[in-house]
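**Student:** Sequence and predicted model, in that order:
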Amino acid sequence: MMIQLLELFRLISHGGLFFGLHLDGRTVFPPPLSAAEERECFEKMSAGDREARNRLIKHNLRLVAHIIKKYYANSSDQDDLISIGTIGLIKAVQTFDHTKGTRFATYGSRCVENATQSQRTFSRQMM
């Protein structure tokens, strides 16, 4: 978890990602990638292209916001959940197998949901 947080902060601090998610209804996200663009990015990422990885993350931030807004609309810790969800998204991009023929959003949404659910469970146990 700590390594993932450090990776997220490194991406943000080096300008690899613009991270300004707030669920106020005014946030404009990059449009989702088409299936062909998504496949191309994963192929480039497999060859070591970090820009393709960053593009996949950036174009799927809408997915994180959608999940947090859907499941945690009244939560006071939305900003924390967005951060946790983004870490889940980064993990999903790194572990997704694009050769299986499914769209990334199917896999990515489960990773984001799992990350936020795990954090909520952990937070409750700490109380």
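**Tutor:** Happy to help now that I have it.
**Student:** Please count neighbours and contacts with C-alpha atoms only from this point.
**Tutor:** OK.
**Student:** Residue 108: which element?
**Tutor:** Using DSSP states H and E, residue 108 sits within helix 104-126.
**Student:** That helix - contacts with which helices or strands?
**Tutor:** Under the contact criterion of 3 or more C-alpha pairs under 8 Å, 6 or more residues apart in numbering; DSSP states H and E, helix 104-126 touches helix 61-71, helix 78-95.
**Student:** Buried deepest among those, which one?
**Tutor:** helix 78-95 (a mean of 21; mean count of other C-alpha atoms under 10 Å).
**Student:** One more to weigh against that first structure:
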Amino acid sequence: MSTKQLLKILIGAAWLDGKVQPEEQHYLQRIAQQKWLLEDPDLKPWLYGLRSVSTEECYRWVDEYLGRRPTPADCQSLLEAISGLVYSDGEVDSAEARLLMQIQQKEADLATSPDLHATLVRAIQKLYRKWVSQY
């Protein structure tokens, strides 16, 4: 998970309400400067408001960032980063809230679903014990 990917998600989250607020723009540029990405040619059009980000793009970036098997820590880290942005202008738009809720739901789903690897290991151990006890 790269810093550049995370910044793209933050840019996308800023666009969710259809317009990047001045406080959000300042926040994004400050983060980009801290991470040495302010002059990145891929990010520059978004950082300076020259290109908008669709809702679909933002959600796709989130899915790419988290991958197929994110950890609860991955989700929590992303939630914290996006929260910093969405609260920077003092308002949380409903589209921004939906994104936060979707990530929270992914985190909750991870906490309640059993780890496939651990489940498989337990099943194999059970079969092995059963096999050993028969002989």
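**Tutor:** Looks like it arrived, so ask away. Quantities reported herein were computed from a predicted structural model and do not represent experimental measurements.
**Student:** Superposed, how do the two chains score by TM?
**Tutor:** The TM-score (TM-score structural alignment, normalised by the length of structure 1) is 0.29; 63 aligned residues with a C-alpha RMSD of 5.2 Å.
**Student:** Which residues outside the helix holding residue 108 of structure 1 are in contact with it?
**Tutor:** 38, 60, 63-64, 67, 81, 84-89, 91-93, 96, 98 (C-alpha atoms under 8 Å, 6 or more residues apart in numbering).
**Student:** Using JSON lines, lay out the helices and strands packed on helix 104-126 of structure 1 together with distance to residue 12 of structure 1.
**Tutor:** Shown next, in JSON lines, are these (distance: least, C-alpha to C-alpha, whole Å):
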{"stretch": "helix 61-71", "distance to residue 12 of structure 1": "13"}
{"stretch": "helix 78-95", "distance to residue 12 of structure 1": "12"}
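**Student:** Compare these and give me the one nearest residue 44 of structure 1.
**Tutor:** Residue 44 of structure 1 lies closest to helix 78-95 among those, at 12.4 Å (C-alpha to C-alpha).
**Student:** could you give the angle of the closest one to helix 61-71?
**Tutor:** 130 degrees (axes from the mean of the first three to the mean of the last three C-alpha atoms, to 10 degrees).
**Student:** From the rest of the structure, what touches helix 78-95 of structure 1?
**Tutor:** Contacts for helix 78-95 of structure 1 (C-alpha under 8 Å, 6+ apart): 4-5, 8, 21-22, 53, 56-57, 60-61, 64-65, 68, 72, 107-109, 111-116, 119.
**Student:** Filter the residues you listed down to the buried ones.
**Tutor:** Listed as buried from the contacts of helix 78-95 of structure 1 are 8, 21, 53, 56-57, 60-61, 64-65, 68, 107-109, 111-113, 115-116, 119; burial here means 16 or more other C-alpha atoms under 10 Å.
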